[in-house]
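Asker: Sequence unavailable; structure follows:
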């Protein structure tokens, strides 16, 4: 007996937001028919029981049905204008069904296709380029994968990709790096080397990684850099783009995740996440909200202040979005988010002893607050697409460091406040008849104020700080031309006018009277070109060559009690790479990339003569980076992955830094590697079991530039395993992280004022988590 679904609602010819759950093909088809007003018949119960992945995106019914058919190893037969049948595909010797997991949304053809694979479109390219034609190392992580075992932050991305690394000062205080492009250990007035985006909204400028909770996210795209043509300043290493699930008009939907964890040698932890989607009318407007709470128990003892498990971490986050369908082709969305991170104390420890004890004699907590709001208009003008995003971002960070000296307890406090207003409008045409193009314009106004003070007993001394402001106006564009059926050439350019201004904060009167380095202002025009060539060698293989540039504007920093200027830095990258097959679609997939970067006037942090962190141009650098990723599906139930990144770098320091202990780029391991295995099996009554295990190795690196920051770190192995048993509606998870309970040393910095410099940041001890997830 077959499964037949018929809806009398009118079908829409254009793309719309479709969201189908993971589960049996029959359930996915029912949801698709209800959402699109189509008639779909499954003629064979065997096909209806086959598992299909979750499908989300701005696509039409035909494309969604094609993805279901691929996953269910079925064939599509069209029986009417909005009616189809799914029938079992005849089996051939040695042929395996193809499994696909939530590919990125893209513009689909009006007729369903029966090809063995559907193209994956990388929306981070800003003109919807087929993954096969993207001339860069690219990773797309499905949002469901990021919440398996509990909602996390950017640590989930670092855990999965060997090319992405992080510092470990603490949540909301870290810096992310991609492809060996790293500048320094702590967040100062320099702009980040990795741009982070929520959709098209820039999240960071002169501020650290906000470590947003990755709940209810459709996907995360990581595009290795430089990406100066498309994303401008601060994309030397690349960009990370978070794509949240959009509100779904006409449907009520809710889900919840609850978890409890026990940490060896530490306090217990707990986490909770709730998502709700509310229709506000008869099918054109919806509200979607996500709410997260988490407490991570501490595991570092501070006996000198009488605290055990002192480094407790509390996170509270919320994201709300409203979407309004203005017409079949146009929509407006407005969203806002907020997140507070309260770190009760630092997470570093002494190298000696059990490596879970900190001998600091003062509390060293931190408070990070992040706020953002944006409005997005998205639509079509015939064959053209238009998207305009306007947003505001505010980030505040207060950090406390032990600055005790000669037996006297002292605390150094640093307040960093960043505000940014940005707007970008772009219009593009995805490739048609061998030709595609993109044109855009943007404006940004960003200010960052850094204030510092030193406290001892009941005395407070205000130290010199700095304020940096930047205004940018940009136009950019890119053109892709298919010279032959197998050869695609792309060229782009970005022109940015920027005005930088800065001033000292709380400057000593004697210095302020002389106006010595207290204020500065200048304007500049920057041109960033890009060129690439991609060759398709068959349906599954492509090779590419690329040249790209990027930069970061300069600014003001503080050295001792003086305000000093640092200049722009600029990078030029040449790379070659290729890929074979598609991850989780083909039995074997493989990608590689080899890149050389020439980096001039590197902006980096160092320790000045007073023991305080400062920023300067430390010299020129050259970086070789190679990345390899491979996947193998020996059966429908099992997938194995392996990835590795190798970095070799050298810095030619300026005269002031000519006596440094190490001349390689800081914080970047010479080699890092990751291996994982995922096993998925269907059980009876619509239930299934999923097990994922991973192992990661981070090689040796040095903390920073300068004799005070030359300590070694890294050279450790991390691991984890998570299992889920349940159905589409409810599941129970059991996970273990740091399976071997390794100590390791993720980061050799806790406070820059430690005179002996015997600090480590250990891995979080072995932790067992039990969780439950439920869909309403």
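Answerer: Here it is on my side, so go on. This is a predicted model, so every value here is computed, not measured. Residues are numbered from 1 along each chain as shown.

Asker: hey, let's count contacts and neighbours off CA atoms from now on
Answerer: Noted.

Asker: can you give me how far the strand ranked longest in the chain is from the chain middle?
Answerer: In terms of residue count, the longest strand belonging to the chain (DSSP state E) is strand 459-484. In terms of Cα atoms, centre = their mean, to the nearest Å, the centre of strand 459-484 is found 19 Å from the chain centre.

Asker: what's it packed up against?
Answerer: Counting contacts by 3 or more Cα pairs under 8 Å, 6 or more residues apart in numbering; DSSP states H and E, strand 459-484 is packed against helix 228-231, strand 435-456, strand 487-505, strand 555-559, strand 562-566.

Asker: Presented hereafter is structure B, for comparison with structure A:
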């Protein structure tokens, strides 16, 4: 046999170790972290006792994927090399040869030397590694980017829920309010204008300024302040989403402002150069008491342009019939919803060490009327009585992102540039609140029109690298520039017709917000089992506000000159992690978050207010058992919330925002995924959360809150259970049936004021349980038909309303029972 050429490297030859396994043999426990490919191959070889032969020039610049848990040697190698331009073949039962793919013409060929090595043996056919075809024995590993690096979900020392988009699309759960019950610790409500708002682990006082951050492909979404627009949930149609990651607990170090309660990450699908592919789906849906039939069309296509460039395009249109009737105007189904949008993405990967991705997203969502339901004499189920032309909520959202990832030696460099535009037009019936303002015009109706545009530019740069085998660091910088132009009109309208006859107040204001931040973390690996992550973020932000108001019929102009607010918050994290085994990990986490301060628009004791902060103390356990057929995630947490942003009262009894009081949130969360037998999967989640004030509100507050009072909208117990069975119908047809239930415990609405030294009552929202069913067939892995029934018992679960709302007799419910069918074709 001829000598092996110098270009061939025997990576991890197992030295003189005896062979311990065969490629197709029994499963072995692996704990291979993200590291240089030669080092990872050597570790794979040591664990299996098998030999790996590869070219030094091919593997020395690549980084291996992490492999954790129990796998056969072949499965582990496929995971290790996933997404790389490599193939591998076998020589006998104990040797693997790794080579570049044939399309990489610049790579040296190794056919002749390997044939000489093989001698009389015939190598097995090469296996081309395509990520979508990596096979897992039981359940597919879920990879998340919660810590701004790709990691196996079970290895991330952060409580994360990852929900895939496929099931959401097939059952028409396309809005966050349709599926939030499946996410541990997440509470959902709607604001006075119909805008969605989310809280995690009970961290909310019901204010509009967000306590949960939102990102789309790591680009922050929505404004950072209340005056700038507050919370804007993109409600992305999930047809082009890879997954949704929900991070629970403060995430201020890596994600900055507005993540004091947690973070929701929308991760879109990347273009792929592997093959031309696509999907087309059509659906129809009927809603209880709905005015007609709803429908949807969704499509996506992936086009490889070259071996280095791919483009992905997607689009959707959807119509949801209204189910609330307005008895004052005689209109049926006033809350109908029309939406459409699309996304275009291009990925260019000229080399293994450089990728550039650009994406553009647009969506238009128009809810034509309010979903408020009035509970009062003379009205029946799903009815309201509001001013004609009010209740609509129209949003136009755009998001653009440019991500550049490359490598300089051992250092990974990532640049994420984003620009988002949110246009909102909301028309709300405030006749009961503004009666005195509209009286001079001889009418009683008063619609409030909010029309604003918020533009946000962000830039983030990250550097990361290992230092030997014991250290790994990440360093980043972040900048954002936000600008909101808001037009608010208080109009006078005829109550019977909705015709506008005057404008008592017209206001225009401009809000700007800028932020500079430096952040980083360092992971110290004391051993392969034990490591500690420490990190911090130093931030400087600046906010301005100015307003002009024209009042009629007095024709007076009020000018509020520019006000400025500046803050310099600091956040931190400390996370020790210990791997008891490759399938069991325990961790502790100390982390903080903050919400930006702001400016008071009217006269106040203080012109500005400070950020409020959360400090989180947590213990967690993640693991798997029974050859990965059971995975579990348990976390026990205690959160301290300082300097709550509250409505306070000055000497002239004008409301302003100030900092006062303290609160705490503590509880336990449990998530389980299991596949106990072939074709059957079950997912369960449960949360016990005790979120309450730990210090009473000051006497100057317009709200009453005593130590021990529960925080708004937080249920003490919530949980969900989903099960599905897949089975073969014929050789090329599979069937499936599934069911799910979600339970939301009782809650209280926002804090109220007091009367005679005693607190006014808060609205109670009773607990409810919702059931969903689905069934369908798959033909030739390309056609899918899915029949679903959501909210089977037609439950009226209360989301918002009642005491403290603009109509104390109005409530917002979860969507009534809906029955639908979707048909999809993939190619």
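Answerer: Alright, I've got the coordinates. Here the structure is a predicted model, which means the values were calculated and not measured.

Asker: Any idea what the TM-score is?
Answerer: The TM-score (TM-score structural alignment, normalised by the length of the first structure) is 0.81; 687 aligned residues with a Cα RMSD of 3.8 Å.

Asker: hmm, back to that, for the longest strand of the first structure, give me the average deviation versus the second structure.
Answerer: Taken against the second structure, strand 459-484 of the first structure registers an average deviation of 2.0 Å after superposition, with mean Cα distance after the TM-score superposition for the first structure.

Asker: With mean neighbour count as extra columns, can I get the helices and strands packed on strand 459-484 of the first structure in a markdown table?
Answerer: Supplementary listing: those in a markdown table, determined by neighbours: other Cα atoms under 10 Å:
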| stretch | mean neighbour count |
| --- | --- |
| helix 228-231 | 26 |
| strand 435-456 | 19 |
| strand 487-505 | 20 |
| strand 555-559 | 27 |
| strand 562-566 | 21 |
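
Asker: wait, which of those is closest to residue 325 of the first structure?
Answerer: Closest approach to residue 325 of the first structure among those (Cα to Cα): strand 435-456, 23.7 Å.

Asker: check the fit of that closest one onto the second structure and give the mean distance.
Answerer: Aligned to the second structure and superposed, strand 435-456 of the first structure gives a mean residue distance of 1.7 Å (mean Cα distance after the TM-score superposition for the first structure).

Asker: What is the equivalent residue in the second structure for residue 639 of the first structure?
Answerer: Mapped onto the second structure by TM-score structural alignment, residue 639 of the first structure lines up with residue 681.

Asker: Also residue 284 of the first structure?
Answerer: Checking TM-score structural alignment: residue 284 of the first structure goes with residue 308.

Asker: Number of residues surrounding that match?
Answerer: Neighbours of residue 308 of the second structure under the rule other Cα atoms under 10 Å: 16.

Asker: what are the ranges of the helices in the first structure?
Answerer: Taking DSSP state H to define them, one finds helices in the first structure at 25-36, 45-49, 61-72, 143-147, 155-160, 228-231, 509-514.

Asker: counterpart of the shortest one in the second structure, which residues?
Answerer: Per the alignment by TM-score structural alignment, helix 228-231 of the first structure matches residues 252-255 in the second structure.

Asker: What of the fourth one?
Answerer: On the second structure, the counterpart of helix 143-147 of the first structure by TM-score structural alignment is residues 165-169.

Asker: for that stretch, which positions count as buried?
Answerer: Neighbour-count burial for stretch 165-169 of the second structure, counted by 16 or more other Cα atoms under 10 Å, picks out 165, 168-169.

Asker: could the residues you listed be laid out in JSON lines, adding distance to residue 507 of the second structure?
Answerer: As requested, those are exported to JSON lines (distance: Cα to Cα, whole Å):
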{"residue": "165", "distance to residue 507 of the second structure": "41"}
{"residue": "168", "distance to residue 507 of the second structure": "41"}
{"residue": "169", "distance to residue 507 of the second structure": "41"}
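
Asker: And the aligned residue in the first structure for residue 417 of the second structure, how far from residue 445 of the first structure?
Answerer: When the first structure is aligned by TM-score structural alignment, residue 417 of the second structure is paired with residue 390. Residue 390 of the first structure sits 12 Å away from residue 445 of the first structure, going by Cα to Cα, to the nearest Å.

Asker: Could you do residue 436 of the first structure as well?
Answerer: For residue 436 of the first structure, the distance to residue 445 of the first structure (Cα to Cα) stands at 31 Å.

Asker: rewinding a little: nearest to residue 272 of the second structure, of the buried residues of stretch 165-169 of the second structure?
Answerer: Closest approach to residue 272 of the second structure among those (Cα to Cα): residue 165, at 18.0 Å.

Asker: roughly how far apart are that closest one and residue 241 of the second structure?
Answerer: Using Cα to Cα, we find residue 165 of the second structure at a distance of 6 Å from residue 241 of the second structure.

Asker: Out of the helices and strands packed on strand 459-484 of the first structure, which is closest to residue 305 of the first structure?
Answerer: When those are compared by Cα to Cα, strand 435-456 sits nearest residue 305 of the first structure, at 15.4 Å.

Asker: Which position in the first structure pairs with residue 238 of the second structure?
Answerer: Under the alignment (TM-score structural alignment), residue 238 of the second structure pairs with residue 214 in the first structure.

Asker: still on that earlier bit, shared neighbours, residue 390 and residue 445 of the first structure?
Answerer: Shared contacts of residue 390 of the first structure and residue 445 (Cα atoms under 8 Å, 6 or more residues apart in numbering): 421-422.

Asker: Quick one: closest of the helices and strands packed on strand 459-484 of the first structure to residue 278 of the first structure.
Answerer: Minimum separation from residue 278 of the first structure across these (Cα to Cα) falls at strand 435-456, 32.8 Å.
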